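> Here you go, sequence then predicted model.
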Amino acid sequence: MRSLQYFPVQLFAVIMGLSGLAIAYAKAYHFLNFPYWPYFTLLILDTIAFFGIFITYVIKWVKYPDAINAEVNHPVKSSFIAAISISFLLISIAYMDFAPPISVTFWWIGAWLHLFFTFNVIKFWIRHQFDVKMINPAWFIPIVGNVLVPIAGVDIVNEYVNLFFFSIGIFYWIVLFTIVTYRMIFHHPLPKKLIPTFFILIAPPAVGFISYFRISFGSIDTFSMILYLIALFTFFLLLLKKSLYTELPFFISWWAYTFPLAAITISTILIYSSFRNYSMYWFSVILLALVTVVVFYVAYKTYLAVKAQKICIPEEE
């Protein structure tokens, strides 16, 4: 039975995907000579989706606090709680050029809300005993959000505040990557509905590159290139494993494809903006086309799932 009680926190990944695509088109406008209207159109769609999902989730929190508590204490869904604050941060980044006051407002909410979620998620991990099979790439979400903070934060707060968030994200990415890799190699494969979360592995180094690019005021050095090349290797590795994804039925987790693809696209555009390399231009265009197709295809599949009343129903564990 469909009910607001089962409105999934994972739907905030929709905002992550749309925001990532809007930001990618903003960079394409600035550096690839793309028209302005795709960015503006996506920004409007992203804003509408954000308020629709956020207000609905707040109503769920008021009406069904026990359902929220169940998500907060769930070994997988607890990581998606941080997607709320990440959505604020990504909206902030998306509005950086169009409306700086809106960007600043969303940044202040998102940055400190995400720090709160980070502390709580890490405390949750420490206090509970988990079976290793519960660990999955979605656990990166509360960590990746910290690396997002400096992207807009460079124009808002002291450099050491931005370095604080950047350091947290990079350090715990390395720690979690080790744990997730151990789980993937030595234990059972991920359940089908979590297989799309493999794409989250692209996001930490790709977003780390973007964040470092902003912190260093546009310089590209050995450290930043290491981050980008790790993201690029992971992207190609996942492409080679495409058979894992092509036969999967639709899950909300399909949105995990979208933001990481947007992140590697934005990173590539930024590299082109520095080096003006012809091949990087066309690679940027190809990645932009790929992420556009993926976002709109996943959005279409989500629409079909909503129409078929397969959203906001009890999930099988």
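The structure has been received and is ready for your questions.
> For the rest of this, base every contact and every neighbour count on C-alpha atoms.
Fine.
> buried ones in stretch 208-220?
G208, F209, I210, S211, Y212, F213, R214, I215, I220 (16 or more other Cα atoms under 10 Å).
> Which members of those residues are the farthest-apart pair?
G208 and I220 (12.3 Å; Cα to Cα).
> between these two, what contacts are shared?
Common contact partners of G208 and I220 (Cα atoms under 8 Å, 6 or more residues apart in numbering): none.
> what's in contact with stretch 170-181?
Contacts of stretch 170-181 (Cα under 8 Å, 6+ apart): I135, N136, P137, W139, F140, I143, V144, V147, P204, G208.
> Which member of these is positioned nearest A99?
Of the contacts of stretch 170-181, the one sitting nearest to A99 (Cα to Cα) turns out to be V147, at 22.2 Å.
> what distance separates the helix or strand that contains the closest one from the centre of its chain?
Using DSSP states H and E, V147 sits within helix 141-153. The chain centroid and the centroid of helix 141-153 are separated by 10 Å, computed with Cα atoms, centre = their mean, to the nearest Å.
> Please enumerate residues in contact with it?
Here helix 141-153 makes contact (Cα under 8 Å, 6+ apart) with 79-80, 82-83, 85-86, 89-90, 92-93, 96, 103-104, 107, 111, 114-115, 117-118, 121, 162-163, 165-170, 172-173, 203-204, 207-208, 210-211, 214-215.
> Between helix 141-153 and the following helix or strand past that helix, find me the angle.
Next along the chain after helix 141-153, taking DSSP H and E as the criterion, comes helix 159-186. Put simply, helix 159-186 runs at 150 degrees to helix 141-153, going by axes from the mean of the first three to the mean of the last three Cα atoms, to 10 degrees.
> burial measure for I156, as a count.
I156 has 15 neighbouring residues, counting by other Cα atoms under 10 Å.
> Spatially nearest residue to it (excluding sequence neighbours)?
Leaving aside its sequence neighbours, I156 sits nearest to V104 (Cα to Cα, 6 or more residues apart in numbering; 7.0 Å).
> In addition, the following structure is provided for comparison:
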Amino acid sequence: MRIDISKFSATMFGMVLGIGGLGAGWRAASHVWGVPGVIGETLALTASAIWLIWFSVYILKWIQAPEAAMAEIVHPIQSFFVVLIPMTTMIAAWSIALYLPRIAFGLFICGVAGQLAFTVWGVGGLWIGGRTTETTTPVLYMPTVGGSFVSAIACGLFGYPDAGLLFFGVGFFSIIVMESVILTRLLAHGIPVALRATMGIHLAPPAVGSVAYLAVTSGPPDHLAHMLFGYALFQALVMLRLIPW
């Protein structure tokens, strides 16, 4: 059976985001609570393997179906999922850092640079204007908030906490800006059923932000870390309330 490479979407990299994030969390739990570390290592390496497969497929898409690849880049909603590629590149980097440090560092640099470049390009497009209400969804969080927080975490893990603080600042203030835009759309117009799955992204900013803050600071969690985590818990409760919706 022939596979239509043009149907491959950058959203597939979300698998790496989930598995790699779980692996990183399990690694931390193995140090704090003594849970079996092999589970975290297996998850981390699995995420890296999936990233390599999807990255190869995505390159192949640009070679065999460049029109479809470009259409995804310029799509008002799908384009913001493309930032998952540099984000998961950073996740792959810290997942293999213990085993292949030089390769991991190279992936880290490429991931941070790619995330920053894509975010600047994407936000610049937003500032130009012309965006409709229908295309204003929680996906807007992806580059400025999600991408910046992952860059902050990566910088902290690779020994550059000061640079990580810069990315944390981008993500933190973008939460305030983007949430006001998205809530305005939700309050006035709601969101169609086909796009309601993107509401799950609304939970991520404060949760990932708290992890990013801990990655670029030292010592026990302070007031800001608790505030971010508390807002994440509040968002989770709102999501539970929206299940019947």
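It's in. These figures come from a predicted structure and were not determined experimentally.
> circling back: and the contacts of stretch 170-181 of structure 1, which is closest to Y64 of structure 1?
W139 (24.6 Å).
> just checking, the closest one touches V76?
Yes: between W139 of structure 1 and V76 there is a contact under Cα atoms under 8 Å: 7.3 Å.
> who's more crowded, these two?
W139 (25 against 18).
> That one: what's it in contact with?
V76, S79, L176.
> same thing with G40 of structure 2?
Applying Cα under 8 Å, 6+ apart, the residues contacting G40 of structure 2 are L22, G23, A24, G25, W26, R27, S30.
> In helices, which of these fall?
L22, G23, A24, G25, W26, R27, S30 (DSSP state H).
> The equivalent of G169 of structure 2 over in structure 1: neighbour count?
Taking TM-score structural alignment as the criterion, the aligned counterpart of G169 of structure 2 in structure 1 is S167. Look at S167 of structure 1: counted by other Cα under 10 Å, it has 15 neighbours.
> Could you find the closest non-adjacent residue to S167 of structure 1?
Distances taken as Cα to Cα, 6+ apart place V147 nearest to S167 of structure 1, at 7.7 Å, with adjacent residues excluded.
> what does that neighbour align to in structure 2?
Per TM-score structural alignment, V147 of structure 1 is aligned with F149.
> Check the gap between that match and M12 of structure 2 for me.
20 Å (Cα to Cα, to the nearest Å).
> More neighbours: those two, which one.
Counted by other Cα under 10 Å, F149 of structure 2 and M12 do not tie: F149 has more neighbours, with 32 against 18.
> List the buried residues of stretch 108-117 of structure 1.
Residues of stretch 108-117 of structure 1 classed as buried by neighbour count (16+ other Cα under 10 Å): W108, G110, A111, L113, H114, L115, F117.
> And stretch 157-169 of structure 1, by the same measure?
By neighbour count with 16+ other Cα under 10 Å, stretch 157-169 of structure 1 contains the buried residues N162, L163, F165, F166, I168, G169.
> that older thread, derive a PyMOL selection command for the buried subset of the ones in helices among the contacts of G40 of structure 2.
Buried residues among the ones in helices among the contacts of G40 of structure 2 (16+ other Cα under 10 Å), as a PyMOL selection:
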select buried, resi 22+23+24+26+27+30
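> From the ones in helices among the contacts of G40 of structure 2, pick the one nearest M239 of structure 2.
L22 (20.4 Å).
> Neighbours of the residue nearest to I156 of structure 1, how many?
V104 of structure 1, neighbours per other Cα under 10 Å, totals 20.
> same thing with I19 of structure 2?
So I19 of structure 2, with other Cα under 10 Å, has 21 neighbours.
> quick one: what helix or strand has F119 of structure 1 in it?
Counting by DSSP H and E, F119 of structure 1 is part of helix 100-127.
> What helices and strands are in contact with that helix?
The helices and strands touching helix 100-127 of structure 1, judged by 3 or more Cα pairs under 8 Å, 6 or more residues apart in numbering; DSSP states H and E, are helix 77-94, helix 141-153.
> Can you give the distance of the first one from its chain's centre?
Distance of helix 77-94 of structure 1 from the chain centroid (Cα atoms, centre = their mean) equals 8 Å.
> by contact count, what packs against it?
helix 12-31, helix 37-63, helix 65-72, helix 100-127, helix 141-153.
> average offset between it and structure 2?
Compared with structure 2 after the fit, helix 77-94 of structure 1 shows a mean deviation of 1.1 Å (mean Cα distance after the TM-score superposition for structure 1).
> ok, of the contacts of W139 of structure 1, which one's closest to L229 of structure 1?
L176 (18.9 Å).
> what residue of structure 2 takes the place of the closest one?
Using TM-score structural alignment, L176 of structure 1 sits opposite M178 in structure 2.
> A232 of structure 2 sits in which helix or strand?
A232 of structure 2 is part of helix 223-241, with elements assigned from DSSP H and E.
> Tell me the buried residues in that helix?
For helix 223-241 of structure 2, a neighbour-count test (16+ other Cα under 10 Å) marks A225, L228, F229, Y231, A232, Q235, A236, M239 as buried.
> Repeat that for stretch 268-283 of structure 1.
Neighbour-count burial for stretch 268-283 of structure 1 [16+ other Cα under 10 Å]: T268, I269, L270, I271, Y272, S273, M280, Y281, F283.
> Could you give the residue range in structure 2 aligned to the longest helix along structure 1?
As assigned by DSSP H, the longest helix anywhere in structure 1 is helix 278-307. For helix 278-307 of structure 1, there is no aligned range in structure 2, judged by TM-score structural alignment.
> and that helix with helix 12-31, angle?
150 degrees.
> How far off centre is helix 278-307 of structure 1?
15 Å.
> want to try CSV for the buried residues of stretch 157-169 of structure 1, with distance to Q5 of structure 1 as columns?
Formatted as CSV, the buried residues of stretch 157-169 of structure 1 follow (distance: Cα to Cα, whole Å):
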residue, distance to Q5 of structure 1
N162, 37
L163, 39
F165, 33
F166, 35
I168, 34
G169, 32
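> which one of those residues is nearest Y6 of structure 1?
In terms of Cα to Cα, no member of the buried residues of stretch 157-169 of structure 1 lies closer to Y6 of structure 1 than G169, at 30.5 Å.
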